[in-house]
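Q: can you look at this prediction? I've put the sequence above it.
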Amino acid sequence: MPSWNIHIAQTQEVLARDCSLTRAVCDQNAFLFGNLVPDIRVGYMVPGIAAPIPYRITHFAKPEPIPKPREDEFWRTYVAPVLHGLDGSRVVALSIEAERDRINRIHYPARYENEPAIKEDPRQVAAANSTAVADVEASCVDLTLGTWAHLLADNIWNTRVNEYLEAHGGRPSDSFRIKKQSDFDWFGRSRPLHLIPVASARLIEAAARFAQYPIERDLVIATVGVAHETARVNEGTYQHPPYQLLSDEFFAQTFAEVVEQTISLFEERA
């Protein structure tokens, strides 16, 4: 499965586009966090999961060697109800950078002593500091959308891996799995990362209200910590060794397909 540096890189690419999906996303921070959500409660990425939820539940997938999450089922069950229930309150967009800067100024004021005061848009200030019902509901939608995007990405990556395996006369095995995961790790480290989720009060409340299962405050903070470490060690300009199983062409094509499909399917369904 794609590692978190790949999921973050894909989210960065989607959010950089001018499309109906990015215009619909109000809280980029919640959307980015949602792109990590399915892996949180499984217990692989985030330490200290006391009661793991089986992969087949978090990813809507059969327990098979190369599972393909049923992203369409997740969309019908969780995305469509919240997306179509919007009441027009999603009017102020929050960027991840603005949210991070706001939190840093609160907790690390000494860093900004010699900087001139920034004149902020009152709407941005109100939105950033508010945990009003409408704000949290908007973030819940974006978190749910991000979760769907993760499942769609996993589906596409695993479908293409399975096709690649069949085309080259292979079959799932421990040797195949090790080589595949090594290739994914190498590819992921080659992607530059500049967006990292922030454990804001708004995100914490939205995560606790995630419709499929609640994500507690401590898990949000732990997840953000893992995401920060993922970005910290990601080199961006990493020159990987030769892939053991897949290829540069495979990764480039599939990465682009995930981004395009995320955007086009949203436009088609929303």
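A: Good, I have the coordinates.
Q: going forward, measure contacts and count neighbours with C-alpha atoms only.
A: Will do.
Q: pull the contacting residues for Ala153.
A: Applying C-alpha atoms under 8 Å, 6 or more residues apart in numbering to Ala153 gives the contacts 7, 258, 262.
Q: got the buried residues for the helix or strand harbouring it?
A: Here Ala153 sits within helix 133-167, counting by DSSP states H and E. Residues 135-162, 165 are the ones in helix 133-167 that count as buried (16 or more other C-alpha atoms under 10 Å).
Q: what about the helices in the stretch 151-270 of the chain?
A: Under the criterion DSSP state H, counting those that start in this stretch, the stretch 151-270 of the chain contains helices at 174-189, 201-208, 217-233, 248-269.
Q: give me the angle between the third one and helix 174-189.
A: What it means is helix 217-233. 80 degrees (axes from the mean of the first three to the mean of the last three C-alpha atoms, to 10 degrees).
Q: now the shortest one
A: What separates the directions of helix 201-208 and helix 174-189 is an angle of 160 degrees, with the same axes, to 10 degrees.
Q: residues of helix 201-208 that come out buried?
A: Neighbour-count burial for helix 201-208 [16+ other C-alpha under 10 Å]: 202-208.
Q: could I get the residues you listed as a markdown table with distance to Asp218?
A: Listed next are the buried residues of helix 201-208 as a markdown table, based on distance: C-alpha to C-alpha, whole Å:
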| residue | distance to Asp218 |
| --- | --- |
| Arg202 | 14 |
| Leu203 | 12 |
| Ile204 | 9 |
| Glu205 | 12 |
| Ala206 | 13 |
| Ala207 | 11 |
| Ala208 | 10 |
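Q: from those, which two are the most distant?
A: Greatest spatial distance in the buried residues of helix 201-208: Arg202 and Ala208, 10.1 Å, computed using C-alpha to C-alpha.
Q: please compare the first structure with the one that follows:
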Amino acid sequence: MMIKTFSLGADLTINRLGFGAMRLAMGTFDGPPRAPQSGIAVLRRAMELGVNHIDTAGFYGRGAVRANELIRTALAPYCDDLVIATKVGPLPGPNGVPSEQATPDQLRGLVEADLRSLALARLDLVYLRVGGMTGPGGESIAERFAVLAELRAEGLIRHLGVSNVDAAQFAEARAIAPVAAVQNRHTGDTELLAECEEAGTAYVPYFPLGGGGGPLDAERLGKVAARLGATTAQVAIASLLATSPSVLAIPGTGSLDHLEENLAANDLSLSDEDLSDLRGQRGGC
């Protein structure tokens, strides 16, 4: 039976199926803003359906519609068991898309801005998001991560994470302060995933439903979905959670219907046959 919760940082019990807030304010980074009331309704329904882990960022938004403000408006004062994760590092470029990186001396201001926009005295989890939309690696993160470690020591942050990193960057961060979560594009880096399992670190794939240019294998998903009477999105989420007990899923949406569909994956049980089909391990005609 799949374990449905995870102990984040050894002291915060969260449901492994959470919610990603990027699409609350806009469909894509360069798309038009959504109606704020739609995002507020989605957030409140997510809480009713048992979500207690929301992944957000100060750079999620278009114009006056910002994910953090929607979260505050919809949910504050917050339930005691709600964990809000945010990420800092990316800065908007000339076109408003987060294409630049903050320097170490800019990170405190970004953390303080998230505290204000979310109306919190302490952030549960802050990721240092490294690089752009390309793969991880190729740069040191020590100086920037050390700034976040200082803010954690001051009590502004409870737990730290890193995003879009390789094994060397993960090790670099862990040498400075405990790392409670890694947020990478997918679970393809099996060695890093194994390191997270051993360390008790959550592994949180972003774009879990294949957005951002990462298409899913629709044929395999469709085959299993038809057998189970489920949707391909539900099978994709259930398959992700079956990868490892350390994996958390954060599918995001601005639609109530899609929210209901995504969260129903929590009750989907995949057999060994289903998992073999999804991984392309079964032979035959």
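A: That came through, no problem. This one's a predicted model, so the numbers in the text were calculated from it and none came from an experiment.
Q: quick one: TM-score?
A: Overlay of the two chains. TM-score (TM-score structural alignment, normalised by the length of structure 1): 0.28; 133 aligned residues with a C-alpha RMSD of 6.2 Å.
Q: on that earlier part again, winner for burial among the helices of the stretch 151-270 of structure 1?
A: With neighbours defined as mean count of other C-alpha atoms under 10 Å, the helices of the stretch 151-270 of structure 1 peak in mean count at helix 201-208, which reaches a mean of 22.
Q: Ala173 of structure 2: which element?
A: Residue-wise, Ala173 of structure 2 maps onto helix 167-174 under DSSP H and E.
Q: that helix packs against which elements?
A: In terms of contacts (3 or more C-alpha pairs under 8 Å, 6 or more residues apart in numbering; DSSP states H and E), helix 167-174 of structure 2 is packed against helix 142-153.
Q: which parts of the helix it packs on are buried?
A: Result for helix 142-153 of structure 2 [16+ other C-alpha under 10 Å]: buried residues 142, 144-149, 151-152.
Q: show me where structure 2 has its helices.
A: Along structure 2, counting by DSSP state H, helices occupy 22-25, 36-48, 67-75, 104-118, 142-153, 167-174, 190-199, 218-228, 232-243, 256-263, 272-278.
Q: could you check the angle helix 67-75 makes with the fourth one?
A: Read it as helix 104-118 of structure 2. 30 degrees.
Q: buried residues, helix 104-118 of structure 2. List them.
A: With burial defined by 16+ other C-alpha under 10 Å, the residues of helix 104-118 of structure 2 counted as buried are 104, 107-108, 110-112, 114-115, 117-118.
Q: got it, and the second one?
A: Of the residues in helix 36-48 of structure 2, those buried by neighbour count under the rule 16+ other C-alpha under 10 Å are 36, 39-43, 45-47.
Q: closest one of these to Arg62 of structure 2?
A: Pro36 (11.0 Å).
Q: now do the contacts for the closest one.
A: So Pro36 of structure 2 contacts 25, 65, 70 (C-alpha under 8 Å, 6+ apart).
Q: try it again with 6 Å
A: If a contact means C-alpha atoms under 6 Å, 6 or more residues apart in numbering, then Pro36 of structure 2 has no contacts.
Q: what's the distance between it and His258 of structure 2?
A: Distance of Pro36 of structure 2 to His258 of structure 2, given as C-alpha to C-alpha, to the nearest Å: 17 Å.
Q: Ala199 of structure 2 now?
A: From Ala199 of structure 2 to His258 of structure 2 the distance is 34 Å (C-alpha to C-alpha).
Q: same question, Gln106 of structure 2
A: Distance, Gln106 of structure 2 to His258 of structure 2, by C-alpha to C-alpha: 36 Å.
Q: what angle do the helix holding Ala173 of structure 2 and helix 142-153 make?
A: Using the same axes, to 10 degrees: helix 167-174 of structure 2 against helix 142-153 is 40 degrees.
Q: quick one: contacts of helix 167-174 of structure 2?
A: Residues from elsewhere that reach helix 167-174 of structure 2 (C-alpha under 6 Å, 6+ apart): Leu192.
Q: which parts of that helix are buried?
A: Going by neighbour count (16+ other C-alpha under 10 Å), the buried part of helix 167-174 of structure 2 is 167-170, 172-174.
Q: which one of these is nearest to Ser7 of structure 2?
A: Arg174 (18.1 Å).
Q: hang on, the earlier thing: who wins for proximity to Asn129 of structure 1 among the helices of the stretch 151-270 of structure 1?
A: Comparing those by C-alpha to C-alpha, helix 201-208 comes nearest, at 8.4 Å.
Q: by contact count, what packs against the closest one?
A: Here helix 201-208 of structure 1 touches helix 133-167, going by 3 or more C-alpha pairs under 6 Å, 6 or more residues apart in numbering; DSSP states H and E.
Q: now with 10 Å, please.
A: helix 28-34, helix 122-129, helix 133-167, helix 217-233 (3 or more C-alpha pairs under 10 Å, 6 or more residues apart in numbering; DSSP states H and E).
Q: to Arg105 of structure 1, which of the ones you listed lies closest?
A: helix 122-129 (12.6 Å).
Q: name the helices or strands packed onto that closest one?
A: Secondary-structure packing of helix 122-129 of structure 1 (3+ C-alpha pairs under 10 Å, 6+ apart): helix 96-107, helix 133-167, helix 201-208.
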